[in-house]
Every structure is written in structure tokens, then in C-alpha cells.
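*Asks:* Mind folding the following:
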Amino acid sequence: MKTMQETEQHLQFRFPEGFWWGSATSATQIEGAAREGGKGLNIWDYWYEKEPHRFFDGVGPEITSDFYHRYKEDIQLMKETGHNSFRFSVSWSRLIPDGTGEVNEEAIRFYNDVINELLACDIEPFVNLYHFDMPLSLQQIGGWESREVIDAYARYAKICFELFGDRVKKWFTHNEPIVPVEGGYLYDFHYPNIVDFRRAVQVAYHTIVAHAKAIRVFRSCQIKDGKIGIILNLTPSYPRSQHPADVKAAHIADLFFNRSFLDPAVKGEYPKELVALLKEYGYLPTIEAGDLELIKENTIDILGINYYQPRRVKAKEHLPNPHAPFMPEWFFDYYAMPGRKMNPYRGWEIYEKGVYDILMNIKENYRNIECFISENGMGVEGEERFRDEAGMIHDDYRIEFIREHLKWVHQAIQEGANVKGYHLWTFMDNWSWTNAYKNRYGLVSVNLDKNRERTIKKSGYWFKIVAQNNGF
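*Replies:* Modelled structure (predicted):
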């Protein structure tokens, strides 16, 4: 590794002027204060109350990293780690406790304070409206299965644009909208723990309708210099071989997990092959009059891309069980490529070139839309063992992970990809849904044994140099 004093003259990888260096997080994962400040319950608060054994070490979302009380200190640390931008989400159930009624004045104060503090530190706020945290009262009437919830979301979006749009110019409707579909309606790792492909398809479709409605509202608000987008976890689907059956398997996986959101968000329409496939098996969603025109007319200005790992697939070895629930895996099997590089803690493959492949696909097939890497990161268990006597965690593996991905981002930029920034997941160690604090991702350590004391890791100091030099 080069020394911290790496000077500008020696930069091998320079990034475009004004490149966004920063990190991303979500309300439920860092705010804490889950039952304070007038906040209503969301599905995570409720699920933890109901089934605490489903959460790693029995740790729920009540306190998490306590950003709600310590945001000033945390934003100073963002500045100290070189941030010029930061993405966070508004908690719908904090702002509108029951999802549809009165707006919570204390929440307005909190988010105003956070936005103003970021701006005072020259850090641009990027605001995401929905990050897996449905207000409980809205889940009880069906969550994203309900058209009522779509309208409630459009109203919530409008309230956010009106309250904060004078200062926030980068807006995002959803983070990884495929995840609540997979977790909540297919594979049982999010509440409401339903396994039902038909309902999953409807939830995915309604999410896009809600997204398009929010964009329409955004445009009507005429926020000066404002841009609106969506954040998608675009996981490249690589076939085991070039055999037509393997290639087809990868193509279908791509349709389900990437293009089901990417195409309507950027192109305003669904892929014809996906529609044909759903029709063939009798799983088309219920579509109302005007929906498809709404989606067509309200495409995004900017795309956030989350990338952690590739998806490797092959043709199915066996016919699906006709009596088991219908699943995307009826059309492919997962494939463990021999010799792949792994993150053993998370069980994920590390494949840096994947980020380049995504960006080239966006350049060639999605009108080279303005985009940025909105999440990329490495979760590691037991990082305390790398803490030195002075208290700093030496996470050289994270520095290497970021650097090797950034090299491929740089390559994509050299080849004309319209990439404007890189946000790490995440700024400080945070609560990761059912995994709680098992794997740590932050540039800043949060010591749960010492009153959540914050200390910058070696990667945080390295990231600052990279941001200051706009390269490495």
C-alpha cells in the first residue's frame, strides 16, 4: 500500500472534477430512537417485538448507532473522512407516524438539523425516501400490495420535497426495491415473511407505480437544480459457460433481478421477454388504467448503483418440483465458480470487474444515463482483533477492496461511462437488519462495549486522502 502522504503528482487514477466521494446509510440502520421523538412503528420495530430470535444476537433496531442523538459528532467525522456527499434516508414512520396522517414536527426539526449540519460542513445531502421501512399501519392494510399505500407514498414524497427541497437537490425514490420483494414475499428474510410469487410480482409492480408517481410529484414541485432517481442493486448475472442453456439461464436471472426495475425506471417500459415469461406462467400483475403511461412519462434523471457481488448461474440440473412454490429459480441454478475470491465473513464473492461490467451495460443499453456507485462495501466479522493500542482498527482488506473496485470504476470512466461518484457502504458501523452488528462495514468503528464510541479506522484516513486528491 502506498503511504498516506501519496501526493497528487503520483496519482495513477484521477477522477473527474467534482466527483462525489462519500457514503450511504439508512434511517432504520443508524438513527435508533425507534420509540422517541414521536416516531411511529415500522415493520422492523414490530417484527423484532414479535420474533426477536430472528435477529442476530437478539439485537433489534431500538438504538442502532444512535445517529438521532449524535448526528453533529457524526457529521464532523464525515468531514474528517473526506466526505463531500452523504446519502441517508428519511424514515417515513418518523415523519408521518401512521403513514398517512399528521406530520411530526419533531421529525421535521431533526431532518432539517441534519441537512443544515451537512451543508455547513460542505457535504451535499442525497436523500432517499424509502429504504425497506414500511410504516406498520400501512403494512397492516397490505403494504406495497395496496393501491392506498401507493397514494400515501406519493403524498409522503411531496411533503419531503416541500420541506427539504430548497436545500436537497439529489432525491431517490427507493433503495434496492427488489429486496423487499425477495425478502418479504419470496425468500422469507424480511417481514411480512410471505412466500407467494403472485403477491411478489404485484408488490414489485406497485413499487414502480409508486416510484413513477413520486417522480411526477417531484417534477410538479419544480425544485431548482433538482434531480430524482432510484437506487438499484444491479448484480450482473454471469453464465457458467457459453452453452446456450447457461446463457439463457443467466438472461432470465437478469430479467427477474435487474431489469424488472432497471428498464421501467430508465426506459419507462418493462422488458418484453419478462412480460412474455410472466404471461406464459400466468403471473402478470393487475394493472390499472393509466399506469403504463405514468411509468413511461416519469423516468429517472440519475441512477444509483449498488454493487457487492456477482450472480453466477447455470442451466437447471433438475426439473422444478411442480408442487413447490413458483420461484425465479425454476429457470436457473446458482453456480459456485471454482477459484473465486471470497469474503468469508459474508459468504459473498469479491469480483471487482463486476462494477465495470454494470457501468458498460448502462452506457451501451441505458442511454449512458448519469449514474454513480451508491453502495459498495465489505462486511467483516470480529474487526476488534485488528485494533491497535492507540484504538485504531487496521482494516487494510477494506482499503484493498475499495481501491480495486475504484480502479474498475476509473476504467469505465475512461471508456465514456457517465459516472459521477462513489459512495461506500457505509460511513460508520451500523445495524444490518436481521444481522444486527455481526458484520462491520464502516470507515468509522462503533464500539458497542464503550457506549458506541466512534473511532476512525485506517480505511477512513485512507479514504480522506483519496477524496482530497480526487484519486490515488
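*Asks:* C-alpha from now on. contacts and neighbour counts both.
*Replies:* Fine.
*Asks:* Look up how far residue 249 lies from the residue nearest to residue 130 when sequence neighbours are not counted.
*Replies:* Among residues not flanking residue 130 along the chain, residue 174 sits closest, at 4.8 Å (CA to CA, 6 or more residues apart in numbering). Per CA to CA, to the nearest Å, residue 174 is found 28 Å from residue 249.
*Asks:* this one next, for a side-by-side:
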Amino acid sequence: MAIQYKFPEGFWWGSATSATQMEGAASEGGKGLNIWDYWYSQEPNRFFEGVGPESTSDFYHTYKQDIKRMKEIGHNTFRLSISWSRFIPGGEGEVNQEAVTFYNNVIDELIANDIEPFVNLFHFDMPLEMQEKGGWESREVVEAYTTYAKKAYEFFGDRVKKWFTFNEPIVPVEGGYLYDFHYPNVVDAKRAFQVAYNTMIAHAKAVEAFRTFDYPDSKIGIILNLTPSYPRSQNPADLKASNICDLFFNRSFLDPAVKGEYPKELVDLLEEHGQLPEMEKGDAQLLKNNTVDILGVNYYQPRRVKAKEHLPNPYSPFMPDWFFDNYEMPGRKMNPYRGWEIYEKGIYDIMINLKENYGNIESFISENGMGVQNEERFIKDGRIEDDYRIEFIQGHLEWLHKAIQEGCNAKGYHLWTFLDNWSWMNAYKNRYGFFSVDLETKERTAKKSAYWFTEVSKNNGF
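*Replies:* Sure thing, here's the model as predicted:
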């Protein structure tokens, strides 16, 4: 068959995951508690079917076989995260040698299979002791994180060439401090903005620390879930709503990470409403001097907004949602299982925006994927026939290909995720993997999409 969509030489084909969602062994190997272990122990009822992070997909014990499977289905790259609470239990102090051994083994095994490891330092999994000190509200925790980052570079930087400080740093802000779907379940915008701001300070300090090491060909970046904010119409009120939405949910991290400064409009808006975070002398320069080399882009669904139908309740907590309402576009294509819109062109729009407004920074799709409930409905002859996932990936790749043809600096595509994994409060409700995982036996079975992806990677296109 003729290849219609050919990707550039050396394109990164692979998948992404995170420590808490895949490793399991939550109380083994000297690991300390993180906020997920703790919250689950307190309120197991808030997790789908009461399933916690104790064993998840058990990668801690099965990484050798799993990496072999990655190789078999055409991975040349793979993103994982280091668990801060495993690497430095308690968040500060001695490095845990058992964790060093584990991560060394995983990195070496990946490299032995010609899979380049991409390593992320923080994926929602704050060590409990650090949260008790105030989490990202605390500058002390920012310093502890910087020390942790340095130690990680020291131990693994001789082999890891792609580093990322944070994955979706806005999610702990939204979940933990605005909308009550992550621990510590605070609803307070002022504190949320402080958390967001200090996270970017932590990011800049980790970038600064990275650049004191002499690792040739190494790059450091951040992974952001960029979601274009589409206005309902071209009415100025709708356009204003979408612009404010974009400021809060995209540019609040994208601008300081790539341009080294916050959008003036956002600063003015927060100031007007008395919501500005506390800043310290030297912060602005720190951000300016430590912009990223590379950007990971997570994209799942678009955000559609319209002007507010009603004035915000003056007695309710201040929220970004004071400035826009979500809009359900008639006729939109849906993933009925997750309740998310599927809009493949969004991936193209993000890339064009990066090209036109962010210096065409080197980037890649670091997550894109489709979560589906009860996938056993689609088993035929022992295999999940996930044609819907193949169609989803293909549709997004077609638009990514178009962006690359038009000069966008996109270097790869990682599916979320390699194996069905534990997904925070949703636990195992929606399955995302190339491989299904039997929760009882932990047995892995390749889905149809895994075979399809093998061909795509082999042909560098489809």
C-alpha cells in the first residue's frame, strides 16, 4: 500500500505514562507516601469502584517484559516520570538507593531496546510531607523540588537526553485548588494562582539547575495540556470570553515557559480582581533567563466557550468561570464513553499557534488518546478490536502531518498510554492503552491498535 502520510526522518513514535499511574508497588522499595496514597487512605469512596494506587499496572515488577512489548510495537521513544516520593522519600533528605536501582534499570532497559527515554520530574504526585508544608504554595517546597531535580540529573543525566520539569502543571491547580478533584481539595482562586505561579518558579529553577550540568545534546522542557479555546461565534462578547479562557488555561503556563514572561492582560485581570500571587525579587529575571528548549503538547479535546449567560453570583468564590460559559456546539463529534468532544483539527491549530506566536519552538505531541469504558465489549477472538482508537489516532496524525508540511516544528507523537493504567479518581474506569491489563492477573494483551501502530512506526507513516 502506498504511504499517503509520510513523517519526517527520525520521527518519535511512542507512548507516555506516569509513575503513580503505572508503577504500582506504592508501599514497596522504600517509597514514601504521596498525596494519592494518603487521599485514598482517607476517602477511598472518591475513587472509581474504590480502586487506589497501591498496585496499578505493576510496571515496577514487569518493566522488562513491558519494554520488550514497546519495542515489538514500534516504539523508538517512551516518556515516564520519576516518583519524587520514591526517589527521595519525604521529599527531602537522602536519595533512596532502591529507587535509583529501579530507575537505572528502566532507563538502561529502554536504551538496550533502542527506545529513547524521555523523563518527566513531576506528574501530580506531591510527596505527602511536602504537601503538609504547603505544597506549591510554599517556597520551601519549591527549593526541595529544585534539589530533587538536581539529584535526578546527577544520577540519570548521563543517559537521559530529554528532560521535562512538569506534566500538565495546570491540573493540580484546577484539581487541588479550584474544582475539587485532587487533594488537598481547596476551593480558593487566590491560593490557586499562588500554586500556579510557584510551580513556574520551581520549573524555572529546575531549568536553571539543569543548565549547570554539562550534558551535550540534552534538552529540557515542560509538558502542557494546550486546549484551543474556540468562541461560539465572532461576536465580540464571545471572542472576549475565549480570549480570557485562553489566558487562564493556556497562556498562564505557555507564555512564561516559552517567552519567559506572563501575558500583561492576565496580570491586569488578576490585579483588577485582587487575585495576584505574591512574587519575590528576582523572579521575573529567573523566568526570563530559563525558557524551555522543547515543549511537550498534550491534546485530548477542544474547549468551546461563549459569553456568560448570567452575572456571577457575587457571594461565590472568584473563579476563571466568571468570564465565560462552556458551549456545547451542536453536531459535534463525541467520544460517548468519556463525554469528550473529538476535534482532530485542534492539534493543527495548536501547532500553527506555536509556529506563529512562540518562535516555532521544537515540540511534539506528548499525549493524545481515547479513554473507553468496558472495552471487553469489543473482544473478538481474544483481542480488543479498538477500531475507534485507530480512527482517533489516525485523524489526529493527519492534522499533525498537515502542520508539519506547513513548517511546524513537531518531532513526534506519543499516545496516552502504553498499558491501561490507573487514572487518579477515575481509577480504571476508562481504558487508554495499546495493551489491556487484566486487573486480577495483571496479564497484558495487545489490542488491535497496537498492531496498527507497529505498521505506522515501521513505515514512518500510513
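*Asks:* For residue 238 of the first structure, the count of nearby residues, please.
*Replies:* A total of 21 residues lie near residue 238 of the first structure under the criterion other CA atoms under 10 Å.
*Asks:* who's in contact with whatever residue of the second structure lines up with it?
*Replies:* For residue 238 of the first structure, the aligned position in the second structure is occupied by residue 230, per TM-score structural alignment. Listed by CA atoms under 8 Å, 6 or more residues apart in numbering, the contact partners of residue 230 of the second structure are 242, 302-305.
*Asks:* tell me which element residue 160 of the second structure is part of?
*Replies:* Under the criterion DSSP states H and E, no helix or strand holds residue 160 of the second structure.
*Asks:* Excluding residues flanking it in the chain, which one is nearest it?
*Replies:* residue 117 (6.2 Å).
*Asks:* Quick check: residue 88 of the first structure is in a strand.
*Replies:* Yes: judged by DSSP: H, G, I helix; E, B strand; the rest coil, residue 88 of the first structure forms part of a strand.
*Asks:* what's the counterpart of it in the second structure?
*Replies:* Per TM-score structural alignment, residue 88 of the first structure is aligned with residue 80.
*Asks:* ends of stretch 155-171 of the second structure, how far apart?
*Replies:* Note: stretch 155-171 of the second structure ends 28 Å apart using CA to CA.
*Asks:* Same check on stretch 87-94 of the first structure?
*Replies:* Across stretch 87-94 of the first structure, first to last residue, CA to CA, it's 18 Å.
*Asks:* next one: stretch 369-381 of the first structure
*Replies:* 36 Å.
*Asks:* Same check on stretch 18-32 of the first structure?
*Replies:* End-to-end distance (CA to CA), stretch 18-32 of the first structure: 33 Å.
*Asks:* against the second structure, where does it fall?
*Replies:* Going by TM-score structural alignment, stretch 18-32 of the first structure sits over residues 10-24 in the second structure.
*Asks:* who's in contact with the matching stretch?
*Replies:* 26, 53-61, 70, 74-83, 123, 125, 366-367, 411-418, 421-424, 457, 460.
*Asks:* Identify those among those that sit within strands.
*Replies:* 77-81, 366-367, 411-415 (DSSP state E).
*Asks:* how about those in TSV, adding distance to residue 292 of the second structure?
*Replies:* Formatted as TSV, these follow (distance: CA to CA, whole Å):
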residue	distance to residue 292 of the second structure
77	20
78	20
79	17
80	19
81	18
366	15
367	18
411	15
412	17
413	19
414	19
415	22
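*Asks:* How many neighbouring residues does residue 333 of the first structure have?
*Replies:* If we define neighbours as other CA under 10 Å, then residue 333 of the first structure has 19 of them.
*Asks:* so how far is residue 308 of the first structure from it?
*Replies:* 20 Å.
*Asks:* try residue 462 of the first structure
*Replies:* Taking CA to CA, one finds residue 462 of the first structure at 20 Å from residue 308 of the first structure.
*Asks:* Understood, closing this out.
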